[in-house]
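Trainee: take this sequence and fold it.
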Amino acid sequence: MEEAGKEELELAKQTGDVDKDGVGLITVIADGVWSKRSYKVSYDALSGVGCIVGAKTGKILYVACRNKYCPIL
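Mentor: Next up, the predicted model:
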């Protein structure tokens, strides 16, 4: 993922997508889901996932899973 981020940044700089300080501005696509499960009744699942993908390369820049359940009592 780190290499994909560097590649996105380099492509942004090559196309002139930089701010006034010269920092590269990359375009990303972000999506996430909190799944539903249904066994005769609709319940929300305890887990979800989100990811960020670079628009120019289509490579994954970030992915994370989150849980509502906390095992610490």
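Trainee: hey, let's count contacts and neighbours off CA atoms from now on
Mentor: Fine.
Trainee: show me where the chain has strands.
Mentor: For the chain, the strands defined by DSSP state E occupy 28-38, 42-54, 60-67.
Trainee: just put these in CSV and tack on mean neighbour count.
Mentor: Listed next are the strands of the chain as CSV, based on neighbours: other Cα atoms under 10 Å:
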stretch, mean neighbour count
strand 28-38, 13
strand 42-54, 14
strand 60-67, 14
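Trainee: to compare with the earlier structure, here is another sequence to fold:
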Amino acid sequence: MKVGNTVRILARIAGIPYNDSLGVITNIDGAYILVQPNCMDPECPGGSEVELYPEEIEVLPEYPIQGQLELEFEKQE
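Mentor: Prediction:
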């Protein structure tokens, strides 16, 4: 888990109206992880970071950019 990872917010907390909202980690401060929510609902506090515990989020897998995929494919040939 690191700054910049995309996460799924698992708990209904901090004014976020729905479970499974997505966000991006902006800072890791001890036990708290600051997440910038990306939800589209007008009730969602999209402009503010929320403090979450690690068990309240799920880090989503990182997908390599297209250029990296092509380089890996060339190495295999």
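Trainee: let me see the TM-score of these two.
Mentor: Between these two chains, after superposing, the TM-score reads 0.28 (TM-score structural alignment, normalised by the length of structure 1); 41 aligned residues with a Cα RMSD of 4.1 Å.
Trainee: go through the strands of structure 1 and name the closest to E7 of structure 1.
Mentor: Of all those, strand 42-54 sits nearest to E7 of structure 1, with 9.3 Å by Cα to Cα.
Trainee: what comes into contact with that closest one?
Mentor: By Cα atoms under 8 Å, 6 or more residues apart in numbering, the surrounding residues in contact with strand 42-54 of structure 1 are 4-5, 8, 26-37, 59-69.
Trainee: ok, now which ones touch L52 of structure 2?
Mentor: By Cα under 8 Å, 6+ apart, the contact set of L52 of structure 2 is Y32, I33, L34, V35.
Trainee: and the longest strand for structure 2?
Mentor: The strand spanning the most residues in structure 2, taking DSSP E as the definition, is strand 21-29.
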